[in-house]
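A.B. asks: have a look at this prediction, sequence included:
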Amino acid sequence: MFIQILASTIIFFLTLPLLFFILNRSSKSQKSSSNSNVLPKRYPVIGSVFDVIANLSNRVQWITQILQDCPSATYTLHLVFGYRQIFTANPDNVRHVLKTHFNSYPKGYYFINVFFDFLGNGIFNVDGESWKFERQVSSHEFNTKSLRKFVETVVDTELHDRLIPMLSDVASGKTVLDLQDVLQRFAFDNICKIAFGHDPACLLPSLPQTEFADAFEDATHLSSERFRTPLFVIWRMKRFFNVGSEKKLKIAISRVRDFAKKIVREKKKELAEKSSLESVDLLSRFLNSGHLDEDFATDIVISFILAGRDTTSAALTWFFWLVYKHPEVEKEILKEIKEKSDMPVYEEVKDMVYIHASLCEAMRLYPPVPTDTKLAVEDDVLPDGTVVKKGTLVTYAPYAMGRMEKIWGSDWAEFKPERWLQRDEAGKWSFVGRDPYTYPVFQAGPRICLGKEMAFLQMKRLVAGVLRRFKVVPAVEEGFEPVFLAYLTAKMEGGFPVKVEERGDLD
């Protein structure tokens, strides 16, 4: 296998001079054409690799422009040596891939190979019977009232014991903090307590660096970088020789998995001594249900941390930016918070439809997972007529779908929570959801996100708790526009510096 990879790489680089000659020969005719077509230029052997490389830093925005320019919102990108990747923002195609022909579009060997070192056989990195088994086990645990109550307790404790006091100190000291970093710490503490029953205490006032959190960040970032490499053989060779980013990734993964296995062993020891665990975290639930294999427990819990760590913090980062930019939305949110403040916690969150709509609208424009890729395991034809060959990567793009005029209308660029709402005869708002294949922010079909309700609970509790007490003001220059970075999950480039002001009484 290594010899084949090495040979392919050598052949590629030996042909580069010829490829550049072809590029230069065709450049004159391309320059003379002044049309505004954004479709990539395609060459023999290498396909559109030059455009891919040129747009590595803004790949999701580049793909979005291409899909907006295509009548069916679907485009086949030609890569080196005849490989192809299909991108789509067409809801019919998304339904076809995620539901109607679900078995024809698994994660596939490419995705699994990229993330196997990190995720192993966790639920987000397996297909077929392994996935069905893990999904069944996980679904049972996620649908218990005791877990929901546990999540409420964890979130409220982190909110009132750590986040609110921190923001109060920042407000009184009139200092600037990176809200993106704070929200990531908040989410990491929460998901570790929910998944492991372990508190990494990332959101202490000193904002400490913790080895597990730092290693998890490195493992996530470096694993996703493999996807951004134009030639997969490059990261494979770096891994073989244990150099560069692959050496760093190996160290980070080792730290994550060693720590996770230590927690698993401690839980198993506790179970052996007590015969039953008092904890209700996910790891305890899996062990209590008889799933005692150390690697299985480690893999599945790491997957849950990955799913819950950056997704909610990414959504909330962009939410606070958008709310600041739209004071009329903030006014409606504050009105709703005041009206629901006397309700029990769960009922309060459940009934906050305007905040729910605002979060959905923020994730429409800035989805935490901007793209997701499947692998075609057989020849197929998508509903819009796009031909799919076996072995082709098929990527649906929630980021692009949130920017399609055909789906959202001519005002798609506007932040309007009201597009998710309707009023009844008494003038009360009610939430109107969208088809999950039009809005696949939480995936759709058999693999739809199990933690969706947990995520909304966490986000709505945080929004209500923070905005009830504080006004969040970006500490940026006039005219500043944040940059959306798309890795495995989304981030705001350079963080989100803010000042916090005490709001006082909502009256």
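C.D. replies: That came through, no problem. Source: prediction; values computed, not measured.

A.B. asks: drop to CA atoms for contacts and neighbour counts, all remaining ones
C.D. replies: OK.

A.B. asks: OK, contacts around the closest residue to Met404 other than its chain neighbours?
C.D. replies: Once flanking residues are discounted, Met404 sits nearest to Gln68: 6.5 Å by CA to CA, 6 or more residues apart in numbering. Gln68 is in contact with 400, 403-404, counting by CA atoms under 8 Å, 6 or more residues apart in numbering.

A.B. asks: buried ones from these, can you make that a PyMOL selection?
C.D. replies: In PyMOL syntax, the buried subset of the contacts of Gln68 is picked out as below (16 or more other CA atoms under 10 Å):
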select buried, resi 400+403+404
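
A.B. asks: residues in contact with Thr312?
C.D. replies: Residues near Thr312 by CA under 8 Å, 6+ apart: 187, 368, 455, 458-459.

A.B. asks: now it: which helix or strand?
C.D. replies: helix 294-325 (DSSP states H and E).

A.B. asks: pull out the buried positions in that helix.
C.D. replies: 295-324.

A.B. asks: got the contacts of Gln68 as a markdown table, with secondary structure and distance to Val473 columns?
C.D. replies: Shown next, in a markdown table, are those (DSSP: H, G, I helix; E, B strand; the rest coil; distance: CA to CA, whole Å):
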| residue | secondary structure | distance to Val473 |
| --- | --- | --- |
| Ala400 | helix | 28 |
| Arg403 | coil | 26 |
| Met404 | coil | 30 |
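
A.B. asks: next, the one to line up against it:
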Amino acid sequence: MKDLFGHKWKAQRLAGQHAFSSNANLQSFGELILPKHLNTLLAPIEKSIERDEELDVQEVAYDYAMVVFGELAYDSDFAQTSAAFTAPFERASTVTQDRFTNPLYRFTERLFPSGRRFQRDVAEVKAFGERLVRSMSERIKAEEEGEIETPGVDGSQGADGSTIGQGLLLRELVKEHGQGDNYRFLADACLNFLTAGKDTTAQALAWTLYEILRSPAIYAELQAEIDKAPTELEVSDLTAVEGPLQYTNAVISESLRLHPPVPLEIHENTTSAPIALADGSLVGPAEIVLWSPWVMGRSTRIWGEDAADFKPSRWFPEVQPRKSDGTDLSHPLKKSAFEFPVFHAGPRSCLGKNLARIELAYALVQLVKRYEMVPTWPLNQEKSVGTALTAPILGGLGVRARHRQKI
């Protein structure tokens, strides 16, 4: 059984690697899919300005991340189809998270309304995923039989013959596992990727906005860089460390350091033998290892005495970190993925890292160059992390927006 699960994990990862790691797909994502759905990001803000109302930009970020990831990964119009899916998915995620800290969950879920509804929510979520898989399986079969053409966002194909643009992940999953009736497993794999691709990116954008709204000087410097950037940015410009959005990317990295979308990680040794860690510690069979990117991002041993400060300048090589007495810090400036594990490290590193960085930079540029946002919560009050599988802002991120004088 363990070998079977290992095989399934490798197949899922291979499918994700094919879908999310090619330059052609990244280019298509940045040039076609993100701009195509830009109105999903902007329309709620425009409406709030027109009505002079407060809005929750975290919810706006959720909607945008949902529609762009829905098209890229599943070739599905999530703006139209996900209404019946989102609420049960969020409720089921919350109950699942609670199980990690409640050893009596089998009993308490029978007593409380949220627990009793859990089974219904899970059934609805799985049914939604199965519909996606069934639809894609039927489409691939029709393509192979010549009944319909293989579509792409721009009608093109990659050098390996793969479709560029729509439904990449689901197409690769079906390809890896065949087109039989194994819809339940494929649906579970789809939903796993959906959590990773939608929630984490939306929350990262929300936390980034939260930090810059609390730091007027950083917000002003970010606006200045974005105002000077070319009107038509290349996809490579969005994430280039030394490109036109150098400071923008430093702001994003700093926000990810302090607010990793997955604040706690858990790995279990599923083999029958002990596994040695880098420091010589042994993890026995069925034992688990927990670590927290949230805690590591605030570690003074890794980041220096100012680890708690939101400081984008720390990501520039010319800025040398120093102790309060003026002497150099002993830790290196450049961090490895093992010290900054927001996207994991090694063989389990995040396949969607580049996609996420592209989407975060694109969305942040579009918002900052168009709007001024004024927080509707006391600036001296820090926001907390909500209870979920990932790290949402508890209570959302309320702002009042207005158009900038200069665009």
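C.D. replies: Nice, thanks for sending it over. Every value quoted in this text rests on a predicted model; they were computed, and no experiment measured them.

A.B. asks: superposed, what's their TM-score?
C.D. replies: The TM-score (TM-score structural alignment, normalised by the length of the second structure) is 0.82; 367 aligned residues with a CA RMSD of 2.8 Å.

A.B. asks: quick revisit: residues in the second structure aligned with the next helix or strand after the helix holding Thr312 of the first structure?
C.D. replies: Scanning forward in sequence from helix 294-325 of the first structure by DSSP H and E, the next helix or strand is helix 327-340. Under TM-score structural alignment, the match for helix 327-340 of the first structure in the second structure covers residues 216-229.

A.B. asks: the second structure: which residue goes with Leu271 of the first structure?
C.D. replies: Taking TM-score structural alignment for the superposition, Leu271 of the first structure sits opposite Ile140 in the second structure.

A.B. asks: what's the burial count for its match?
C.D. replies: 19 (other CA atoms under 10 Å).

A.B. asks: kindly report the same for Leu168 of the second structure.
C.D. replies: By the criterion of other CA under 10 Å, Leu168 of the second structure has 23 neighbours.

A.B. asks: got a list of what the aligned partner of Leu72 of the second structure in the first structure touches?
C.D. replies: Superposed on the first structure with TM-score structural alignment, Leu72 of the second structure falls opposite Ile194. Counting by CA under 8 Å, 6+ apart, Ile194 of the first structure touches 150-151, 154, 281-282.

A.B. asks: now with 7 Å?
C.D. replies: Residues in contact with Ile194 of the first structure, defined by CA atoms under 7 Å, 6 or more residues apart in numbering, are 151, 281-282.

A.B. asks: which SSE is it in?
C.D. replies: According to DSSP H and E, Ile194 of the first structure maps onto helix 179-195.

A.B. asks: after superposition, how close is that helix to the second structure?
C.D. replies: Helix 179-195 of the first structure: mean distance to aligned residues in the second structure after superposition is 1.6 Å, counting by mean CA distance after the TM-score superposition for the first structure.

A.B. asks: how big is the offset of the helix or strand following that helix relative to the second structure?
C.D. replies: For helix 179-195 of the first structure, the following helix or strand on the C-terminal side (DSSP H and E) is helix 211-228. Compared with the second structure after fitting, helix 211-228 of the first structure deviates on average by 1.4 Å (mean CA distance after the TM-score superposition for the first structure).

A.B. asks: quick one: helix 211-228 of the first structure aligns where in the second structure?
C.D. replies: Counting by TM-score structural alignment, helix 211-228 of the first structure lines up with residues 84-101 of the second structure.

A.B. asks: list the contacts of whichever strand or helix holds Val155 of the first structure.
C.D. replies: Using DSSP H and E, Val155 of the first structure sits in helix 145-158. Here helix 145-158 of the first structure makes contact (CA under 7 Å, 6+ apart) with 190, 194, 280, 458.

A.B. asks: on that earlier part again, tell me the angle of the helix holding Ile194 of the first structure relative to helix 145-158?
C.D. replies: 140 degrees (axes from the mean of the first three to the mean of the last three CA atoms, to 10 degrees).

A.B. asks: off-centre distance for helix 179-195 of the first structure?
C.D. replies: Centroid separation for helix 179-195 of the first structure versus its chain: 14 Å, with CA atoms, centre = their mean, to the nearest Å.

A.B. asks: run the angle between that helix and helix 294-325 for me.
C.D. replies: 140 degrees.

A.B. asks: and stretch 441-450 of the first structure, which stretch of the second structure?
C.D. replies: Under TM-score structural alignment, the match for stretch 441-450 of the first structure is residues 342-351.

A.B. asks: who's in contact with that stretch?
C.D. replies: By CA under 7 Å, 6+ apart, stretch 342-351 of the second structure touches 16-17, 20-21, 256, 260, 293, 337-338, 353.
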